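# I would like the atomic coordinates for the input below:
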Amino acid sequence: MIDAEKTIGNLIDKAGVSFIGSVDSEGFPNMKAMLPPRKREGIKYLYFTTNTSSMRVSQYKEKPNACVYFCDKRFFRGVMLKGTMEVLEDSHSKEMIWREGDTMYYPLGVTDPDYCVLRFTASSGRFYSNFKSENFEVD
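Next up, the predicted model:
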């Protein structure tokens, strides 16, 4: 049994890319490559920045079921976390993960109405390494 918090936390921290999944109005899965999370609280909560006007935001508002995938291509291992995605538009959440240079994406700054935070809450996961997979729960 893996130490999920440590092993997966390290994988997330080293990943240069995150893949997030949503469900469209026809019930099909949609995947998107994103920058890594701006913040994480263990492996339970992950925070991403995105545009409020994005297709993904409207999908999460309609159906919050989500997954996030991280991979380490060097060692050919990866983790999928399943859970829900919330769209946060309050000033506290936006300020919490804002970084210098974000005006490149959100020209009106931290109060830009087209800037929001996606908070992923993991409930379970599946870790692949050394030619085997293992399911785990996230507390």
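
# all contacts plus neighbour counts: C-alpha atoms, from now on.
Noted.

# Return the distance of the strand ranked longest in the chain from the chain's centre.
Looking across the chain with DSSP state E, the single longest strand is strand 115-129. On the basis of Cα atoms, centre = their mean, to the nearest Å, strand 115-129 is displaced by 5 Å from the centre of the chain it belongs to.

# now swap in stretch 94-104 and tell me
For stretch 94-104, the separation from the chain centroid amounts to 17 Å (computed by Cα atoms, centre = their mean).

# thinking again about what came up before, can you name the next helix or strand after the longest strand of the chain?
Counting by DSSP states H and E, the element after strand 115-129 in chain order, helix or strand, is strand 132-137.

# Count the neighbours of the residue lying closest to T103 once chain neighbours are set aside for me.
Nearest non-adjacent residue to T103, counting by Cα to Cα, 6 or more residues apart in numbering: G109, 5.4 Å away. Neighbour count of G109, defined by other Cα atoms under 10 Å: 18.

# next up, for comparison:
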Amino acid sequence: ISDVQTNSAVSVYYCGPETRRGVMFGGNIEIVDDLAAKKGLWQEGWERYYPKGHDDPDHTVLRLMPTNAKGWTGSMTFELELGDTQ
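Predicted coordinates for the structure are as follows:
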């Protein structure tokens, strides 16, 4: 989390190898302090990693604000500029 506070620029990548499709979003992330969001996103079983539940100080929610996307599907590629999402 200290890295995010110092530099919020990130990229997030997803690939579906069985479909030969993938996408990468680039942009910035921010820490979400909203307890309702933390409760709403909470999944059963996460107690294993966050023993105090959604109130655990180590349980952190991040919000991605993408500015661009790159990806492919089969042999085709694409690139999009998404602009300012704040």
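
# can you name the residues of the second structure that the longest strand of the first structure overlays?
With TM-score structural alignment applied, strand 115-129 of the first structure matches the range 59-73 in the second structure.

# now the helix ranked longest in the first structure: which residue numbers in the second structure?
Using DSSP state H to define each element, the first structure has its longest helix at helix 4-14. Against the second structure, there is no aligned range for helix 4-14 of the first structure (TM-score structural alignment).

# tell me the contacts of the residue most central in space within the second structure?
What sits nearest the mean C-alpha location of the second structure, by Cα atoms, centre = their mean, is L64, with 5.2 Å. Residues in contact with L64 of the second structure (Cα atoms under 8 Å, 6 or more residues apart in numbering) are 27-30.

# Which strands or helices does whatever helix or strand comes next after the longest helix of the first structure pack on?
Downstream of helix 4-14 of the first structure, the first helix or strand assigned by DSSP H and E is strand 18-23. Packing partners of strand 18-23 of the first structure (3 or more Cα pairs under 8 Å, 6 or more residues apart in numbering; DSSP states H and E): strand 29-34, helix 55-62, strand 65-72.

# How far does the first one sit from its chain's centre?
Counting by Cα atoms, centre = their mean, strand 29-34 of the first structure is centred 10 Å from the centre of its parent chain.

# ok and that strand relative to helix 55-62, angle-wise?
Strand 29-34 of the first structure runs at 130 degrees relative to helix 55-62, counting by axes from the mean of the first three to the mean of the last three Cα atoms, to 10 degrees.

# What is the subsequent helix or strand relative to strand 29-34 of the first structure?
Next in sequence after strand 29-34 of the first structure, counting helices and strands by DSSP H and E, comes strand 39-41.
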